[in-house]
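Peer 1: okay, structure incoming, though there's no sequence with it:
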């Protein structure tokens, strides 16, 4: 079993063997690759700085970096040409909506999913490399407190959903003795130490540390527009995370895929940390994809309007893709499906995916064909001519990244599952007070959902005079340890009334609050 903090990228070979780097050979290699400037100041460095630089250069596959830059700048994917003419709506056979499905069908999917979880075949991949910079926090975004009455962070909310789901699956007939949902947490270099420390300080939120595996996403060098690798200082290459699409290489390179195989995992649910409503390892979604025999799946929400600026899951050049709003013609964006009156291109992407482990293992075979996206940035970097570090006032370079959905065109059996936005998607992206996708809307959406849980279970809510409502939401918080998605409440609240403000941490607390 891999310990919670033991996974890491391999140590450079010369460090493992204690063999010094052949500096001359390394210089020749980088000169041949057109990147010899990275060693321009080598002789000016002290011994420690020289070792630091050589470690980076030896582990960097500079030829691969050159190929990535070449492809990203001169060989755009044919899927990006004539987008509007080559777009097509999702095929009916691969698409279903929880908004249209019967209760019996939803129950069927849920039972399939719970059965898979009860056999320890399901794990979760959390994309948690982001910092809370836009939120005014230097901590990892998952540590952020959205000001719930409980003060729970995003990490804690999600951990408790896993705990509750394990309990629900344990009740399934034929469940294994100890149902576990392993949690693979992808951090970035800057967020790794703080994320691990946060989990340790909070005793892993009640989960077993042996079932939480931290791993780091990769990085790519920042580059000038003419293909030169940029330097942060005389002894350090300027690098940036390779995007959430770097998860596939990271899963392989850090040993996570092998760990999954050892655990006999078959199905994975991957999602972003910033969605406060995410149903982690959602058994309905898992069951739907398993029933469809899908190797890859995506949750989507219905677009609010044709011009809502979100990516859309659809077909592009007959392959499944996520197409950005800016790539879609206005006429296409407004097209209506005559069968249901909905937008033909209305499947809004929320970065919540299903995979089989077999599919994740196949990514390596087509990784060279994946797209790399260019983000043009102002990058603080070393002036090779003067040796000075320059803080630019204009865009001076690029960061290359992949998106997690770039694998969609390579799936053989795709499943797309539409869920209700207000129940499953409320991203935290913007600073407090902005009014959209911010801490206040995240808090509101959770509290409003918990009101719906009580009302759907047959209970009535009275708003107390001392309830300081936020964004019009009564202050009612129900711990995920009490209910994962509203189940188990009816026997307590049906025909009864509760008064807000109320924070419910256990079923006993709920029982004592009803009247």
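Peer 2: Thanks, I have the structure now. If you're wondering where the values come from, they're calculated on a predicted model, not measured in any experiment.
Peer 1: going forward, measure contacts and count neighbours with C-alpha atoms only.
Peer 2: Fine.
Peer 1: what's the single longest strand in this protein?
Peer 2: For the chain, the strand reaching the highest residue count under DSSP state E is reported as strand 347-356.
Peer 1: against which helices or strands is that strand packed?
Peer 2: Applying 3 or more Cα pairs under 8 Å, 6 or more residues apart in numbering; DSSP states H and E, we find strand 347-356 packed against strand 267-272, helix 283-291, strand 296-302, strand 312-316.
Peer 1: for the helix or strand following it, packing partners?
Peer 2: Using DSSP states H and E, the helix or strand that directly follows strand 347-356 along the chain is helix 357-366. Using 3+ Cα pairs under 8 Å, 6+ apart, the elements in contact with helix 357-366 are helix 247-253, helix 256-262.
Peer 1: buried sites along helix 357-366?
Peer 2: Under the neighbour-count criterion of 16 or more other Cα atoms under 10 Å, helix 357-366 has 357, 359-360, 363 buried.
Peer 1: dropping in the other structure now:
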């Protein structure tokens, strides 16, 4: 059993010792391989290196699949997205049979989906994959973004909020008829190399937020070498290749390469919920979403929110040349963006992507069969790198290279049975992207959106929220916080708050606290 105490990681070959005969041969083999691949320049300064530096470089070269890197570069530079070329492209709205909306569905239908989802969770068939490789650099923090405190009254971080939602959901599922004796929603946390140590330490310091450590599994996304525009691999020093994370779409290869897929098979997981760490409103392992996708017999699903306007800069889930895709807003012309669906009066291309997905385990295992066909995206960057003519490390003033990455939605064209599920943006999507004080998708808006949601939970349960004189109401939100351990999505409150009032500012960690506070 792979556990959180023995974290998953891609195995790196042992360093090669150039001082032994066997290792000398390995050096010659590596040199020949890289020269054949047109990347022999990576050994330019090999003879100048210390023994440790030689071992470090050879280990990195040995573990890198240079031929694959060349293929990815060639595919990305010679086969760009047809939307960026003059190739024929046909965009079409989502087929009605694969789309439903919680904004239009009856309460009875939503309850039906939820029951299906809770039943799957109660049979221990559901797991969660968290995309948490990013750092909070734009937030003014060097820590992993999941460690960020959005200044709730409880001071809970994104990691803690999400962990407690898992705990609450496990409790709700345990009440299902025929539930397993112990309900487990395994949490697979994908980090990047730089965020892995800090993420693991943060979980350890906080006792995994009440979850069993064996059910929180860390694994790393892969990397790809940075390359020049003519396909040469760049170096950050004489003994180190310049690499960068391969994007959140690297999750598929990482799941396979680190043993996570095998771990899921051992646990008999059938359904996966995948999401990004920066959404403070995310409903982790959402039983309604799970139930909807299971009822549709989908192998792949996407949660979306309704675009605010035709010009909102978000990607749209739609059909591109008869296959499911996420088409970026910059790739859709104005006429298409403003097109209206005559049946409901909504935007025909209004399914805004929020990187919140469902997969069957069978689909995730099938990704390997079409991985070579996936699209890689070019990010043109200023990359600090080694000048091979002088041996100096240069900090460029202009773009000098590229990082290659894949997006998590790049697998959509290969789904056999897609399901798209529209949810209420107010209830489920509030991303944390920008620095404090920026006014949009920032810590203040995240805090506001959670507190406003909790006020709605109370009001929808028949209670009244009275704003106290000493409530500062940051961003206009009454200061009322409900722990996810109290309620996952507003359930279990009406018997306590119906017909009663609550005065702010206040924060609840248990139903007992809530019972004492109402009047």
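Peer 2: Perfect, thanks for sending it. What you are looking at is a predicted structure, and each value in this text was computed from that prediction instead of being measured.
Peer 1: now the TM-score, please.
Peer 2: Remark: TM-score between the superposed chains equals 0.98 [TM-score structural alignment, normalised by the length of the first structure]; 514 aligned residues with a Cα RMSD of 1.3 Å.
Peer 1: sorry, back to before: among the helices and strands packed on strand 347-356 of the first structure, which is nearest residue 70 of the first structure?
Peer 2: When these are compared by Cα to Cα, strand 312-316 sits nearest residue 70 of the first structure, at 23.3 Å.
Peer 1: what about that closest one, how far off from the second structure?
Peer 2: For strand 312-316 of the first structure, the mean deviation from the second structure after alignment is 0.1 Å (mean Cα distance after the TM-score superposition for the first structure).
Peer 1: which part of the second structure lines up with the helix or strand just after that strand?
Peer 2: Using DSSP H and E, the helix or strand that follows strand 312-316 of the first structure towards the C-terminus is strand 319-323. On the second structure, the counterpart of strand 319-323 of the first structure by TM-score structural alignment is residues 323-327.
Peer 1: what does residue 337 of the first structure align to in the second structure?
Peer 2: Per TM-score structural alignment, residue 337 of the first structure is aligned with residue 341.
Peer 1: do the same with residue 154 of the first structure
Peer 2: Under the alignment (TM-score structural alignment), residue 154 of the first structure maps onto residue 158.
Peer 1: and for residue 44 of the second structure, the neighbour number?
Peer 2: Counted with other Cα atoms under 10 Å, the burial measure for residue 44 of the second structure works out to 13 neighbours.
Peer 1: counterpart of it in the first structure?
Peer 2: Per TM-score structural alignment, residue 44 of the second structure is aligned with residue 40.
Peer 1: ok, and the closest non-adjacent residue to its match?
Peer 2: The shortest distance from residue 40 of the first structure to any residue that is not its chain neighbour, by Cα to Cα, 6 or more residues apart in numbering, is 7.6 Å, and that residue is residue 384.
Peer 1: which strand or helix spans that neighbour?
Peer 2: Secondary structure assigned from DSSP H and E places residue 384 of the first structure in neither a helix nor a strand.
Peer 1: and it, how far is that from residue 337 of the first structure?
Peer 2: To residue 337 of the first structure, residue 384 of the first structure is 57 Å away according to Cα to Cα, to the nearest Å.
Peer 1: looking at these two, which one has more neighbours?
Peer 2: Just comparing residue 384 of the first structure and residue 337: by other Cα under 10 Å the higher neighbour count belongs to residue 384, 16 against 13.
Peer 1: counterpart of the more buried one in the second structure?
Peer 2: For residue 384 of the first structure, the aligned residue in the second structure is residue 388 (criterion: TM-score structural alignment).
Peer 1: isn't residue 264 of the first structure right next to residue 121, touching?
Peer 2: Yes - with contact defined as Cα atoms under 8 Å, residue 264 of the first structure reaches residue 121; the gap is 6.5 Å.
Peer 1: okay, these two: which has more neighbours?
Peer 2: Comparing residue 264 of the first structure with residue 121 by neighbour count (other Cα under 10 Å), the higher total belongs to residue 121, at 20 against 14.
Peer 1: quick one on the thing from earlier: for the buried residues of helix 357-366 of the first structure, which one is nearest residue 481 of the first structure?
Peer 2: residue 357 (28.5 Å).
Peer 1: enumerate every residue touching residue 436 of the first structure.
Peer 2: residue 430 (Cα atoms under 8 Å, 6 or more residues apart in numbering).
Peer 1: helix, strand or coil for the residue mapped onto it from the second structure?
Peer 2: For residue 436 of the first structure, the aligned residue in the second structure is residue 440 (criterion: TM-score structural alignment). In three-state terms, and counting by DSSP: H, G, I helix; E, B strand; the rest coil, residue 440 of the second structure is coil.
Peer 1: the first structure: which residue goes with residue 429 of the second structure?
Peer 2: Using TM-score structural alignment, residue 429 of the second structure pairs with residue 425 in the first structure.
Peer 1: that match: neighbour count?
Peer 2: Residue 425 of the first structure has 21 neighbours, counted by other Cα under 10 Å.
Peer 1: returning to what we had before: please tabulate the helices and strands packed on helix 357-366 of the first structure in a markdown table, including the columns distance to residue 216 of the first structure and mean neighbour count.
Peer 2: As requested, these are arranged in a markdown table below (distance: least, Cα to Cα, whole Å; neighbours: other Cα atoms under 10 Å):
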| stretch | distance to residue 216 of the first structure | mean neighbour count |
| --- | --- | --- |
| helix 247-253 | 7 | 20 |
| helix 256-262 | 10 | 16 |
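Peer 1: nearest to residue 492 of the first structure, out of the ones you listed?
Peer 2: Closest approach to residue 492 of the first structure among those is made by helix 256-262 (39.2 Å; Cα to Cα).
Peer 1: residues in the second structure aligned with that closest one?
Peer 2: Using TM-score structural alignment, the residues of the second structure aligned to helix 256-262 of the first structure are 260-266.
Peer 1: once aligned to the first structure, how far is the matching stretch on average?
Peer 2: For stretch 260-266 of the second structure, the mean deviation from the first structure after alignment is 0.2 Å (mean Cα distance after the TM-score superposition for the first structure).
Peer 1: contacts only, for the match of residue 429 of the second structure.
Peer 2: Contacts for residue 425 of the first structure were tallied using Cα under 8 Å, 6+ apart; they are 275-278, 301, 350.
Peer 1: by neighbour count, which of these wins?
Peer 2: Of the contacts of residue 425 of the first structure, residue 276 is surrounded by the most neighbours, 25 neighbours in total, counting by other Cα under 10 Å.
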